[in-house]
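S.K.: no FASTA, just this:
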């Protein structure tokens, strides 16, 4: 989904059109490279067929290699049309014609096409229709449960229908709305409350995880409740209901992609030191902007215990630098990246000072790998590290619970709006 959001940010900044195609019976187009046999289907069996089986020539649904067979066939067809497969994301294909480009992204049988080469896009559609059974759905409006609305002001991604259906199925459509997704002073731990139905809890949290594709404002709260999927308690379920009550208050909120006239890459990273009461591990949070639009974010519990706030910040910084390098590689392949440093904003002055200090101190040996990884990118001029005040830290909402005022401010900084809200 990060790739899809990057392409949408490019379309918003450059005014590219967004087309959508759907491949009918996609898996049946796959060619099997191995010999696969199946039992004779019910209704076709005859007495003289005893001991016989069917040999498959095409892949079928539910076959383990059907997805791989379909994608391999699709890849060969596009490469035969002169397209190159991206190394940053293998589901992206592109073709340059002079200074113009056509880009295609595929997710199973759903295809998004964008670019500024209308002639090539038209030719690509015609070739795909000849090669596969393809339906042209026109302008991109609905993709994988995500609603896309486009206007002269920009492009909005939301999951309003998904949220309303979710609230209706859980009986929370008439609940009292909440102003924040999680209590800022929550003290959740593994033994908070009594045991509950694990399957129901996992189903609810799983649906919330999918909702995070367009709702970074609930990412931290969802990451907290997803920690207890193996043994949920009643207090954990109460937090899930709190998230649902928050969604009730702004079911149509989504990401706004505007044209900012550039495609610079910048990010914010933050860490909340020793925030988890069970094991005292820290929380990393980051968000990456491409062309002024939020395309990637993450709220994650760190894998190791950090012995200082600086170490926790370094782990978060290392995480976001890796993500930015991937974004940079993808944009470089599409030839849309300007030759400017990737800018990282951090609110910890100690981490910034150590990253820019050429001398390695003994007290920093416990973060040696992360330090050298970041310093190498700074010395090469690829990364530019800057300080930001805590009040301007966008990633703050990805590491801790916030109050009402701070939560609304974070949503505004991330470019979230509710186009369904009465003005």
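M.R.: Noted; the coordinates are in hand. Worth saying up front: this structure is predicted, and the values here are computed from it rather than measured.

S.K.: From here on, just use CA atoms for contacts and neighbour counts.
M.R.: Fine.

S.K.: Not counting the helix or strand where residue 127 lies itself, show me its contacts.
M.R.: Residue 127 is part of helix 118-131, with elements assigned from DSSP states H and E. Helix 118-131 has contacts (Cα atoms under 8 Å, 6 or more residues apart in numbering) with 77, 81, 102, 113, 114, 115, 134, 135.

S.K.: now do stretch 299-313
M.R.: Taking Cα under 8 Å, 6+ apart as the rule, stretch 299-313 contacts 219-220, 223, 269-274, 279-286, 315, 348, 350-351, 367, 398-399.

S.K.: hang on, residue 102 in a strand?
M.R.: Yes: per DSSP: H, G, I helix; E, B strand; the rest coil, residue 102 lies within a strand segment.

S.K.: So what's the residue count around the closest residue to it other than its chain neighbours?
M.R.: Excluding the flanking residues, the one nearest residue 102 by Cα to Cα, 6 or more residues apart in numbering is residue 115, at 4.5 Å. Using other Cα atoms under 10 Å, the number of residues around residue 115 comes to 25.

S.K.: Would you map the strands across the stretch 301-423 of the chain?
M.R.: 342-346, 383-387, 416-418 (DSSP state E, counting those that start in this stretch).

S.K.: And here is the other one:
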């Protein structure tokens, strides 16, 4: 604590003064606005502020910069020779005062750490082992990430440390709604538990469907919702060390799976979108989400799920590009609904699907541009079933294994 206070004083973080009487205005800085993409968000407005009536050409020329700034020449700039491009790459992931630094040049990484230490007085923790509650274990074959300690805390908080484990997080056939049982006497405990399960979902995609179902009832939970939440905890009891494994020898190809459960919500009759995205054998993105509007057919619901998946793929492709990781196109977009595939590939269907206009054009345009390639898969090999419905344990375990969820504590005797 004294080190923290010393660092604050050393950097002259604040001075005590009287609060002046000022007018309050609110504004936001939007970085890289030029990254907006046609069809996806080209015509969207973000953080609107008062519009100006003039612009300054080459405004950056009118400011003095004392530091040297190195940039990779943009596409189309031909004057720079290859030996003039900086090949080192270092990136920082910053969350408040917790920082992960990654790069391909150890010397550059050390220089950055030394610079940050001079400026802010940092504590070098060495190779990453824990970050924001995530345990990170590195080995030659890959990286293993889990939240075992966090799960043990959840079990202790709910009094289920000694409970009998459940085989699945949600029992097949269970349908949660807002009027099936009595109101929960202590709604705060439900909200606290579901909030913790939402954070646990960062490394446990196997509970994504259950968490989405429970999070719909945060405003007024019922007794049956609390019992369903405890079912998830009992499932975690049997799998506390399960975590995502990212193999180092995997292929470098993106692939995606999209699915929908039509009219699954008994309260609103809205459908459920589910998708997962892999980079090689590594699962890097997944989601279970209720759709914003009611779909008039299963094909409508599936197509809206495809559009949501395409938007996520676009964002991931931009992120990978920033990390200097090439993306091979087209990206397979696997769906088990033939009608949705035909809509994407055949413009004749568009006349009969005008109510799908935006989603229709989004997926169709990205298909025409060679960004995605819709492909049909049979329902029994659809990997996103685990994100759209409760399954019996055999099917659940099969899909869980395909997400590369592993227990290295059990397999290799890793200690905390």
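M.R.: Yep, it's here. Note that this is a predicted model, so its numbers are computed, not measured.

S.K.: need the contact list for the aligned partner of the residue nearest to residue 102 of structure 1 in structure 2.
M.R.: Residue correspondence to structure 2 (TM-score structural alignment): residue 115 of structure 1 is matched to residue 103. Counting by Cα under 8 Å, 6+ apart, residue 103 of structure 2 touches 88, 89, 90, 91, 109.

S.K.: give me the number of residues near the last one?
M.R.: Same thing as residue 109 of structure 2. 19.

S.K.: Quick check: the gap between it and residue 320 of structure 2.
M.R.: Residue 109 of structure 2 sits 20 Å away from residue 320 of structure 2, going by Cα to Cα, to the nearest Å.

S.K.: what's the answer for the second one, then?
M.R.: Using Cα to Cα, one obtains 13 Å as the distance from residue 89 of structure 2 to residue 320 of structure 2.

S.K.: try the fourth one
M.R.: Distance, residue 91 of structure 2 to residue 320 of structure 2, by Cα to Cα: 12 Å.

S.K.: So what's the residue count around residue 213 of structure 2?
M.R.: 23.

S.K.: If you could redo that for residue 172 of structure 2, that was the one I meant.
M.R.: Neighbour tally, residue 172 of structure 2, other Cα under 10 Å: 12.

S.K.: Look at whatever residue of structure 1 lines up with it and tell me its secondary structure.
M.R.: Under the alignment by TM-score structural alignment, residue 172 of structure 2 pairs with residue 184 in structure 1. Under the three-state scheme (three-state DSSP), residue 184 of structure 1 adopts coil.

S.K.: my guess is residue 184 of structure 1 meets residue 400, correct?
M.R.: Yes: the pair residue 184 of structure 1 / residue 400 is scored as a contact, 7.0 Å apart, by Cα atoms under 8 Å.

S.K.: one step back: which one, of the strands of the stretch 301-423 of structure 1, ends up nearest to residue 69 of structure 1?
M.R.: Distance to residue 69 of structure 1, taken as Cα to Cα, is lowest for strand 342-346 among the strands of the stretch 301-423 of structure 1, at 37.7 Å.

S.K.: What is the nearest of the contacts of residue 103 of structure 2 to residue 219 of structure 2?
M.R.: residue 91 (39.4 Å).

S.K.: Leaving out sequence neighbours, find the closest residue to that closest one.
M.R.: residue 102 (5.4 Å).

S.K.: The counterpart of residue 153 of structure 1 in structure 2 - how many residues pack around it?
M.R.: Under the alignment (TM-score structural alignment), residue 153 of structure 1 pairs with residue 141 of structure 2. Neighbour count for residue 141 of structure 2, taken as other Cα under 10 Å: 12.

S.K.: you'd agree residue 141 of structure 2 is up against residue 247?
M.R.: Yes: using Cα under 8 Å, residue 141 of structure 2 is in contact with residue 247, at 5.7 Å.

S.K.: Remind me which helix or strand the aligned partner of residue 256 of structure 1 in structure 2 belongs to.
M.R.: Using TM-score structural alignment, the partner of residue 256 of structure 1 in structure 2 is residue 245. According to DSSP H and E, residue 245 of structure 2 maps onto strand 243-247.

S.K.: quick one: whichever helix or strand comes after that strand aligns where in structure 1?
M.R.: Later in the chain than strand 243-247 of structure 2, the nearest helix or strand by DSSP H and E is strand 254-261. Under TM-score structural alignment, strand 254-261 of structure 2 corresponds to residues 265-272 of structure 1.

S.K.: List of residues touching that stretch?
M.R.: 282-292, 309, 312-313, 316-317, 320, 324, 328, 342-347, 393-396, 399-400.

S.K.: Over to stretch 188-199 of structure 2?
M.R.: With Cα under 8 Å, 6+ apart as the test, stretch 188-199 of structure 2 has contacts from 154, 211, 214, 215, 218, 221, 226, 229.

S.K.: what range in structure 2 matches the lengthiest helix in structure 1?
M.R.: Longest helix in structure 1 by number of residues (criterion: DSSP state H): helix 309-333. Here helix 309-333 of structure 1 aligns to structure 2 at residues 298-322, judged by TM-score structural alignment.

S.K.: mean shift of that stretch relative to structure 1?
M.R.: Once fitted to structure 1, stretch 298-322 of structure 2 is off its aligned match by 0.7 Å on average (mean Cα distance after the TM-score superposition for structure 1).

S.K.: What are the buried residues along that stretch?
M.R.: 298-314, 316-317 (16 or more other Cα atoms under 10 Å).

S.K.: go on, stretch 372-387 of structure 1?
M.R.: Buried, per 16+ other Cα under 10 Å, within stretch 372-387 of structure 1: 374, 375, 377, 378, 383, 384, 385, 387.

S.K.: Matching the third one against structure 2, which residue comes up?
M.R.: Spelled out, that is residue 377 of structure 1. Checking TM-score structural alignment: residue 377 of structure 1 goes with residue 366.

S.K.: can you pull the contacts of that match?
M.R.: For residue 366 of structure 2, the contact set (Cα under 8 Å, 6+ apart) comprises 310, 372.

S.K.: Then residue 271 of structure 2?
M.R.: By Cα under 8 Å, 6+ apart, the contact set of residue 271 of structure 2 is 260, 261, 262, 263, 264, 265, 290, 291, 294, 295, 301.
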